Structure formats: C-alpha cells, structure tokens
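A.B. asks: Curious how this folds, go ahead:
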Amino acid sequence: MMDGTIIVADDDRTIRTVLSQALTRAGCRVRSTSTISTLWRWVEEGEGDVVVSDVMMPDGDALDLLPAIRKKRPDLPVIIMSAQNTVMTAIRATEAGAYEYLPKPFDLKEVLSQVNKALSQRGAVSGAPAAQPPREEGLPMIGRSPAMQEVYRIMARLMNTDLGVMISGESGTGKELVARALHNFGQRKDGPFVAVNLAAIPRDMIESDLFGQVSGMRNGTQHPELVGKFQQAQGGTLFLDEVGDMPLDAQTRLLRVLQEGEFSPVGGRDMHKADTRIIAATHQDLRALINEGRFREDLFYRLNVVPIRLPPLRERLDDIPDLARQFLRNAEAEGLQRKAISPEAIKLLQQQQWSGNVRELENLMRRLAALCPDDTIAENMVAKEIAERPSSATVPQANRQQKLSKSIEEHLQRYFDLHGDSLPPPGLYERIIKEVELPLIALSLAATRGNQVKTAELLGINRNTLRKKIQDLDIRVTRGKKMM
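C.D. replies: Next up is the predicted model:
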C-alpha cells in the first residue's frame, strides 16, 4: 500500500476517474483537476506529494509550468503523460525536470509503479531544471508505437550526458538518425558530429582513419599526413557505425583511448586529448563475436554503457502511415509533385515484411512519388512496386522463428534495462503472454476466416480454451471473410 497525496491533472474526465480510483485503492489520497491554473495553485499552497499531469490542458502546457514547479518545490516529483508521443515530447519533459515521462495510452500498472517509486524517494528530487531545447517543427524521428516510445524515453535521459551509447538494430532501422538526435539535442550540439562507417573502410586503414597518421618529421615537428576522425570530432560526437567490423588491433587502440582519454596518430608520438563523445552502432550480435574471439569484451563494456535497441519495422507497423506520409513530404521538398496515399495502399504497406526496414520503405515512397501519375497513390500502384522488389525482401520462414525468439529476448532485455536497478511493475509474465497470445490468436482466426474449430486445430488447443481466450482477450471474430 502507498501513502501520500497525489495531484492528478488531466482535461479528460475518464482518465482522471481511472487514475483517481486506482490510486485511492492503492492507499493514496487524490486531488484531481482539469486545469493548469488549479494545479499551480495547489502546488503554491504546498498540496501533494506527487503530481501526475497531462501535457496539453485547456489553459496551458504543463511542460511550460514545470520549471516554475521545480523552482517553487524542487522536491516535488512530477510525472508527465502525453498523447503527443514524439521524441521531442520526451526530450522536453526530461529537460524541464520531469520525474518520469509516460506516453499515452498508458499502462496503469506502470503509472502506479512510478508513483510508488516517487513516493519512496520523496526528498531526493532536487536541482534546477536544465534549459529547455528549442521546439522543432521538423521532428528528428518519427513513430508513436510502444516500441519507439521506449527508445524516446532512453534517449531523453541521455541527451545531456557523455555516457557511451551502443545502438543495435538491423540495417535500415535508423541508427545514425538516433546518434544525430543524441548529438543535436545534447550538450555537445555546438561541436561537430562525425560519422564513420567502419564496414566501408579497408581494415588496414581503420586505425589511420580514426586516429590520423603522420608521414615523418619536418623542421623538428611531426607532419600530419591524415587528420583522423577523433581529431575532427573534438568537442563534439564521434559516431562509430558497424563497430563489429573493427579489427582487433584497432579495437585495442580504441580501448586505450577510452581508458586514458588521449590518442596519438599512427606513426607519431605526440598525444592528443580525446574530447569527444563516442556513440557506437552495430547490426551484429557483439556477444556472439566476443565468444568467437572477434571482439574484445572489455571494449564492449566500455562502449555499451547504455544500450539502445532499435526495433525493426515489422515490430512497429502502426508507424507506417506516419512514415509513409512523411517520406512523401520529403519527396515533395526534393522537387517531386505532391502526392497523397490511399488508406488501402497504407494497409497493403503494413502487410509487408520490410527486410530493409525504414530505409526500404523510404526508397519505395520516393519511387512511388516519382512514378505515380495520379495525385493519390492507390493500392494497385503500391502492389506493382512491391511485386518488383528483390526476393530478399521476404523473410524466409526458417529465419522468422529464430528472429521471433531473439526479438522477444531483446524486448525483455530492453524492458529490464529501462527500469535500471528498480524491478519493473508486477505482472510481467501475464503481460508478455498476453502480448504474444493476442496477435497469435487474432491472426489464426483471420487465416481460418473466423472458423473456431479450424483455429483450435491449427493452434493445437481445446476449442473451449480458445473460446475463453477470445473472450478474455476481447478479440472480435468475424465469420466468412478474412480478418485483418
């Protein structure tokens, strides 16, 4: 049971009611309001031990009020919730001093867990908020799916640190985009951002490319033949893409730089201070490379201080409409004609595997914008272009099962990484089982056109068990036509 007074601020009466009832059952006293002005008055009067607030309210923006709350009552935790689930919202919430940021629709158990955590740490929240970053119209990243919300929350916590970050994900998921966002909205934004793809450099040239090279002595001084990426990135960020392709000798040299904070060019003796933040990325399994003796374990832990795993596009199909429309806007900005896309065409895009991930979708939309003669891209035009994709665009069935297991493992690891030292809210087993069962049963019903007898046989479960799961999971069953 929790003990404390919680202020709930949200202009949605249903949300206020749900949160108030849940918090009251948990042992809290609750005061709720639908306005920013009332929230501020209660804060000034010393009310509340924790605030749970929406961002957009009829009379103002809670994120604009948050610095004043932090100044007036620096020990008052404020949990921000928002339906504007973009990376900029997460960044603004963190920069303004929010205790936690939760996207809507929220997980009620997670809200209660964060409130309980905030109550147990009363008095530990202090310090003035950092200056808010400028509001950007053009978002650096697109996606409102739950998978991307976890990425945004981790990114927001890392913006104003120099912690090492390891971004993992399949090719085409946007690893460099994340690295650029961490730089552009971080404390090194005024410095250079230098990206190097280690897979594109001859292995015997990687050390020279990273650390520079001298050709000899002239007039008693070393003469640089090549200025390395570390030197170019001084005061900024160095993004090491495909770090798994780095040879062992270069790994040893990089480890020494990370340990000692300085480096010397190849063939030289003069030492240079390494004043740069390192962000690494890979599409490979570095732990497997470690086991094979191809990647140094000590370097892995130096680089992998905070892991960020980017989900493949097949795990964030709900983001495809926003992505597709944004790519069409990008194509228009590049000089192509303005195009819309039909709902049927969007649905067809969401049914694809996208082995090339977001990059493949972007290329397809640019091609459609150039080739489609009509103002609106129709389903048949999308189908024609998809049919001409290389066969590698379809993921082999054998690999899908392997990737499903790996995907679940990575999802759970990311879930635990997100909660740090504190345990996640209870009920994790049931939550994960439900997340797997729901699409499994829904898609099986769709494949059998709603025939529950055939679906039970397909799944290998009793028909009564299937009927109960359909009811518990609130799955709509439609007979006679294929359901999507």
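A.B. asks: CA atoms for contacts and neighbours, from now on please.
C.D. replies: Will do.
A.B. asks: Name the nearest residue to the residue nearest the centre of the chain, sequence neighbours excluded.
C.D. replies: With distances taken as CA atoms, centre = their mean, V151 lies nearest the centre of the chain, 1.9 Å away. The spatial neighbour of V151 that comes closest, neighbours along the chain excluded (CA to CA, 6 or more residues apart in numbering), is I308 at 6.7 Å.
A.B. asks: quick one: the helices in the stretch 101-250 of the chain?
C.D. replies: Under the criterion DSSP state H, counting those that start in this stretch, helices of the stretch 101-250 of the chain are mapped to 108-120, 146-158, 175-184, 206-211, 229-232, 248-260.
A.B. asks: Give me the helices and strands touching the last one, please.
C.D. replies: For helix 248-260, the helices and strands in contact under the criterion 3 or more CA pairs under 8 Å, 6 or more residues apart in numbering; DSSP states H and E are helix 206-211, helix 297-303.
A.B. asks: out of those, deepest packed?
C.D. replies: Across those, averaging neighbours per residue (mean count of other CA atoms under 10 Å) puts helix 206-211 on top, at a mean of 22.
A.B. asks: A195 - how many residues pack around it?
C.D. replies: 18 (other CA atoms under 10 Å).
A.B. asks: from memory it sits against F239, does it?
C.D. replies: Yes: between A195 and F239 there is a contact under CA atoms under 8 Å: 4.6 Å.
A.B. asks: shared neighbours of the two, anything?
C.D. replies: Common contacts of A195 and F239 (CA atoms under 8 Å, 6 or more residues apart in numbering): none found.
A.B. asks: Count the neighbours of Y415 for me.
C.D. replies: Residues near Y415, counting by other CA under 10 Å, number 14.
A.B. asks: can you check D319 too?
C.D. replies: Using other CA under 10 Å, the number of residues around D319 comes to 19.
A.B. asks: Find the nearest non-adjacent residue to it, please.
C.D. replies: Going by CA to CA, 6+ apart, D319 has G143 as its nearest residue, at 5.1 Å.
A.B. asks: Second chain to compare with the first, below:
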Amino acid sequence: MHSLLSTLQDEISKYTDAIASITGTDVEIIDNNLIRIAGTGRYRYMLNQDVSNNGHIYRHVLQVQKTILIEDPKENDLCQLCQNRLTCSEELDLNAPIFLNNQVIGVIGIICSNREQKMFLMKQKQAFITFIEQFSEMISSRVFECLERLKEQERFGTFRNLIDVMDRGVIAIDSQSKIWHANLSALRFFDCELIGQSLEIDITGDILYGDEEAWLVLNHQRYHVLCKKITFSSVDNDQLTMVIFHDARDYMTQVNTVSVGEDPHSPLIGNSQNMLHLKSMLSKVAVSHASVLITGESGSGKEVVAYTIHQQSLRTKQPFITINCAAIPEQLLESELFGYVRGAFSGADPKGRIGKFELAHGGSLFLDEIGDMPLHLQAKLLRVLQEKSITRVGSNNMINIDVRIIAATNKDLREMVNKGQFREDLFYRLNVVPIHTPALRDHREDIAELAQFFADDLALTYKRPATKIPNIVINYLYSYDWPGNIRELRNVIEYMYVMQGDTVDLNLSHLPPYLLETSHAASLEKDKNSRIPTEATTDNKDKTQPLNAQEYLKSQSLTSEYQTIMNLLEKTGTTLEGKKKAAEILGISIATLYRKIKI
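C.D. replies: Next up, the predicted model:
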C-alpha cells in the first residue's frame, strides 16, 4: 500500500540531499510501512525497498514515537537480530519520527559511516537532534499541505491517479459521511455509482491481519471488509476520512494460503465390490446437507472420501478446508478452529487471524481425527453446530457461518462415549450419516490400479517416463497385508522410484526389503495350508486374483495342474459357485476350468 510520504517522494528526496550536504552524513527517510522513500549515498540506489527485515531501529522509532540516538549500532540491543550486524559499516544512527496529526507516518535518519562523522556529530549532539526534529516537522507540514492541496485541486486530482491504481479499494468521505471520491477498485467492489452516496462504517472492534474488521453499509447493503482509516482536516476545517479496504473473505483466503481453488487430492480409485458400494453411497450423501462421520483405519483414504463428498455436493465451488485435530497442540486448536484477534493470548500473531470455520464459510470443513479433540473443545464445537455461529478467541463478536461438517476418525467413538472420553450429544450430531472406508486388504482387487495410479503420478514428480508396474511386483503387493493401507502403498511406490535410480523399469529389487520378506513368509504359509494363488494382472477385467499362480506352481515344483485345481476345489467346494470362485482365483474362465478337469 502506498504511504503518504510516497506521494511526495521527489520533494522529500531533495530534503535528504540538502541535509546530507549540510551534515556531511548519509540520510534516509522510511515510511510507516518500513519502505525506503528517500536516501543519499549508497541508499540512493535502494529506494522503494522494504527494510523490515533489518530495519529494527526504524521499527522501534515508529513504536516509541520519539527521537532515538544509537551511538554504537553493532552493540545496541536493537541491532542484535539484524542480518547485516557483523558487516555493518554504520558508526552512529540518529532517527526522528515524522508526525502527521499525532500519527507517525515515517522516520528520518542521519547515518554516520565513519569515525570522523560520528565525532563531528557527537560534539554537537543536541544541535543535531534539534536540527533533525525541525526537518521532521517541515516534512510533516509539507505532507499536510500536500493533502490539503490535493483535495482542493480537482478533488485530490494527482492523488486520485495514485489511488486509482491501488489493488485495495479507497473511498474518501466528508464529515457528513458523503462519498466524494472512490478509486477504481472501490467501484468494482461495490459495482455501483458511489459519488454523493452515504456510507456508514461499522467497526467490529476486531483487528485481523493488522487491519480493522468492519462492515461498510451502502444503500442498506452490508459489505464485509478489512480496512484502515486515515482522518485529517481540510483547509476549511472539514473532517475528511480516507477508508482503504479490501474484501475480507478474499483476503482471508489468500493470506491463509489454503488451496481452495486447486485439487490437491487423488480421486477415489477402485472398482472392487467394496469400492463400488462406497462410491454409490457417496453420490447419495453428497447431495444432502447432513453431517458425515467417516470411520476407518489410518491411511485408508478418509480425506479422499471427504473431498469426494465435497466435490459432488452443491458446495463444490466453495472452499474445502481441512484440519487435523491430532496434529495441532491442544492449546492452539481452538484458535485454529475459531480464529483470534489482536492481543488474544501470548505468542499469537499480533495482527490476529481468522480460523478454519470462517475460511470454510459456504463450503465444507473436514475435521480429521475428531476423536483426539479435547472435551472442552467438543462442547464448543457442539454449540457451533447448534447455533451456526462462532466467536473468535479474544473477541465478543458473534459471526454467522454456513459450513458442512465432515468428520473422520480411526477410533471407536461409541466406545469413547461409553468411557466418557467423547461427548454423546456431539457424537450423534456428527454421526448423522456414518461412512466406513474399507481397509486396503479388504479390497485387494484395487491394489494394481492404485499402484499404477501412484506410479504414474510419481513419474511426473520425479520427471521420469511413465512405466507399467510388472505383474511379478504387483503379485508381491497383493500378498502383503497393508497395515498402513493406501498411504503405505503410496509410500512403497515412491520408495521404488527412489531406489530405481537409472534403471529403465521397476522390478522386485526396488521393493522395500520388509515387504519382500513379509510376502515370502506369507507365501510359505499359504503353501503350508495348500492355498494355491494365481497370477495377478493389472488388466481391469481381472481384478480379484491375489497371487501369481504360475510362478507359485513353478517354485513349488507341483507336478499336476489337475491336482492343483482339485486341491483348490477342496477349499472352494465343487458346487457351481465353488467352481466359479476357483476359476476366479486361478484367473481363468469357468469353461476353461471345466475343460481342464474334464467334468
């Protein structure tokens, strides 16, 4: 945002040149946004730069609002955090605030870069202090005169050109609350004629991201904004107010860096019976407004299920916000959910911040690991669901919200209710529509498709050609029990890409050792129980075979294909359904099975 000092940058630069020629030192002028407006010497070539990272002295002067003399910058406490402290050539800093209507709008600083300059200044210290403060007052007067002149000259003629290019809306109102100027951003925001209209500014009292939260009331409509107000007097003593604002919702979304406009989630993959049933259920649930409770083991894809519900709902164009209740410390979880205002608690961002509920307004809020939410927050969450409003930490303002709650847990909430670890009333509020995500071992038929999807995705990440995962690798993936579910499967595929190196194709040597060992042990156990698996394939037509039968038969030196089939029929039964199951396990058609056993 442009500052008042920046409007007089050329004139202020002449002042710094004059001061430098008189004192023999370098001079800087910094505005209240810690932007260098003017400078001499080496600072002349660094105008309009943000000095907030190393401008600790200037920041201090803006805060204390008085003249500060730093006789040894390298040793002063204010300079300890400066990144350039060890290489700094400054020997002395003399800084004075620049006031406008009792508000500090910048700092003017005299900088001694060698011992001779420092000694010269210290011999006349009080005179230099008086000198710099007088220059500060002169700059303040020039800024004031400029503002007054701008109003009289074609309603801030040149100032209008400046504010019209700002991305924030700017509206100027007089003492009667009448709008006499508005920039292009303000016109786009309100989408109507503004000049001469009455504008009310309803300040909530909450400070968020360094701005005041307010409602601008125009033609009986309320607009939610974050704003700054600058009030001053004109030549005829009329009170003028400049309102610099931006849309609260848009800004809050941007500064929270939430990917509400992107699709960070993988699709719901799988065509097994379990997954088809789940997809069918989600299509029905999505079009409702009911709260959803998703249960399932860790890594089974609960967030993907939640996102699928959001994407298929009427809220799909609104935000989908997630928060992991187990990953955030208990003392911070409340502020993450409901937000907080400036000064709410020690250690908080002094600018304030909104919470996940406000970010999700109009969309969906996914509360992952809801079973880890503390009891006292469960009570507050229940009240939010009942009243459909929240209160930020440190504020008294009630904020209405429209959010669909989708919760998830890998815990048994009913058991937790019985033990008094989870509120029963909240459980029933969340469990309107219960959905269970199956463990990966319960829909093994989808392993090949999932693995190939992850492989294709990781090929893009690692900038390698897409490669088909060979059947022998898929067979090992089928035989593993997957305690970590889909998340573990993706990790295994990424491990393979890391281990692949310069090898063209993926192979068994790229699998994690633990998976190879576990799969081999499982094969031995299956052999012991005479359970004969069959060859797996990633063909979408063959989704149920768990192992590579041909490799198995070869490694175990089985002598009779007929005996193999008969052994399998002993397990599945010789009924028609049993034979269909055996054919399915072997990966052959029922007709082929009949031909091989000649029945």
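A.B. asks: aligned partner of the residue nearest to D319 of the first structure in the second structure?
C.D. replies: The alignment partner of G143 of the first structure in the second structure, by TM-score structural alignment, is G270.
A.B. asks: And the counterpart of E387 of the second structure in the first structure, how far from I6 of the first structure?
C.D. replies: Counting by TM-score structural alignment, E387 of the second structure lines up with E260 in the first structure. As for E260 of the first structure, its distance to I6 of the first structure is 47 Å (criterion: CA to CA, to the nearest Å).
A.B. asks: the more surrounded of the two?
C.D. replies: Neighbour tally, E260 of the first structure and I6, criterion other CA under 10 Å: the higher count belongs to I6, 23 against 11.
A.B. asks: so who does the closest residue to V285 of the second structure other than its chain neighbours touch?
C.D. replies: Nearest non-adjacent residue to V285 of the second structure, counting by CA to CA, 6+ apart: I309, 7.1 Å away. By CA under 8 Å, 6+ apart, the residues touching I309 of the second structure are 282-283, 285-286.
A.B. asks: which one's the longest helix in the first structure?
C.D. replies: The helix spanning the most residues in the first structure, taking DSSP state H as the definition, is helix 397-419.
A.B. asks: How about the second structure?
C.D. replies: Per DSSP H, the second structure has its longest helix at helix 125-152.
A.B. asks: residue range for that one in the first structure?
C.D. replies: Per TM-score structural alignment, helix 125-152 of the second structure has no counterpart in the first structure.
A.B. asks: tell me which strands and helices that helix is in contact with?
C.D. replies: On a contact count with 3+ CA pairs under 8 Å, 6+ apart, helix 125-152 of the second structure meets strand 92-100, strand 103-112, helix 157-164.
A.B. asks: do that again at 7 Å, thanks
C.D. replies: strand 92-100, helix 157-164 (3 or more CA pairs under 7 Å, 6 or more residues apart in numbering; DSSP states H and E).
A.B. asks: Any buried residues in that helix, and which?
C.D. replies: Neighbour-count burial for helix 125-152 of the second structure, with 16 or more other CA atoms under 10 Å as criterion, is recorded at 128-129, 132-133, 135-137, 139-140, 142-144, 146-151.
A.B. asks: now do stretch 54-72 of the first structure
C.D. replies: By neighbour count on 16+ other CA under 10 Å, the buried set for stretch 54-72 of the first structure is 54-57, 62-63, 65-70.
A.B. asks: chain center to it, what's the gap?
C.D. replies: Centre-to-centre, stretch 54-72 of the first structure and its host chain are 25 Å apart (CA atoms, centre = their mean, to the nearest Å).
A.B. asks: That stretch spans what distance, first to last residue?
C.D. replies: Stretch 54-72 of the first structure end-to-end distance (CA to CA) = 20 Å.
A.B. asks: counterpart of it in the second structure, which residues?
C.D. replies: Under TM-score structural alignment, there's no match for stretch 54-72 of the first structure.
A.B. asks: okay, and the longest strand along the second structure goes to which residues in the first structure?
C.D. replies: Longest strand of the second structure, by residue count under DSSP state E: strand 221-233. Under TM-score structural alignment, there is no match for strand 221-233 of the second structure anywhere in the first structure.
A.B. asks: Which strands and helices lie in contact with whatever helix or strand comes next after that strand?
C.D. replies: Downstream of strand 221-233 of the second structure, the next assigned helix or strand under DSSP states H and E is strand 239-247. Here strand 239-247 of the second structure touches strand 169-173, strand 221-233, going by 3+ CA pairs under 7 Å, 6+ apart.
A.B. asks: May I see the buried residues of the first one?
C.D. replies: In terms of neighbour count (16+ other CA under 10 Å), strand 169-173 of the second structure has its buried residues at 169-173.
A.B. asks: same thing with the longest one?
C.D. replies: Applying a neighbour-count criterion of 16+ other CA under 10 Å, one finds 223-228, 233 buried in strand 221-233 of the second structure.
A.B. asks: quick one, that strand and strand 169-173 angle?
C.D. replies: Strand 221-233 of the second structure and strand 169-173 are oriented at 60 degrees to each other (axes from the mean of the first three to the mean of the last three CA atoms, to 10 degrees).
A.B. asks: Show me how far strand 221-233 of the second structure is from its chain's centre.
C.D. replies: Between the centre of strand 221-233 of the second structure and the centre of its chain there are 27 Å (CA atoms, centre = their mean).
A.B. asks: what's the answer for the shortest one, then?
C.D. replies: The chain centroid and the centroid of strand 169-173 of the second structure are separated by 31 Å under CA atoms, centre = their mean.
A.B. asks: What is the corresponding segment of the first structure for that strand?
C.D. replies: On the first structure, no counterpart of strand 169-173 of the second structure exists by TM-score structural alignment.
A.B. asks: next one: stretch 470-477 of the second structure
C.D. replies: Under TM-score structural alignment, the match for stretch 470-477 of the second structure is residues 342-349.
A.B. asks: Hmm, I68 of the second structure is touching L94, no?
C.D. replies: Yes: the pair I68 of the second structure / L94 is scored as a contact, 6.0 Å apart, by CA atoms under 7 Å.
A.B. asks: Looking at the two, which has the bigger crowd around it?
C.D. replies: Higher neighbour count among I68 of the second structure and L94: L94, with 21 against 18, using other CA under 10 Å.
A.B. asks: Report the contact partners of the counterpart of V305 of the first structure in the second structure.
C.D. replies: V305 of the first structure maps onto V432 in the second structure when the alignment is built from TM-score structural alignment. Residues near V432 of the second structure by CA atoms under 7 Å, 6 or more residues apart in numbering: 290-292.
A.B. asks: All good on my end, thank you.
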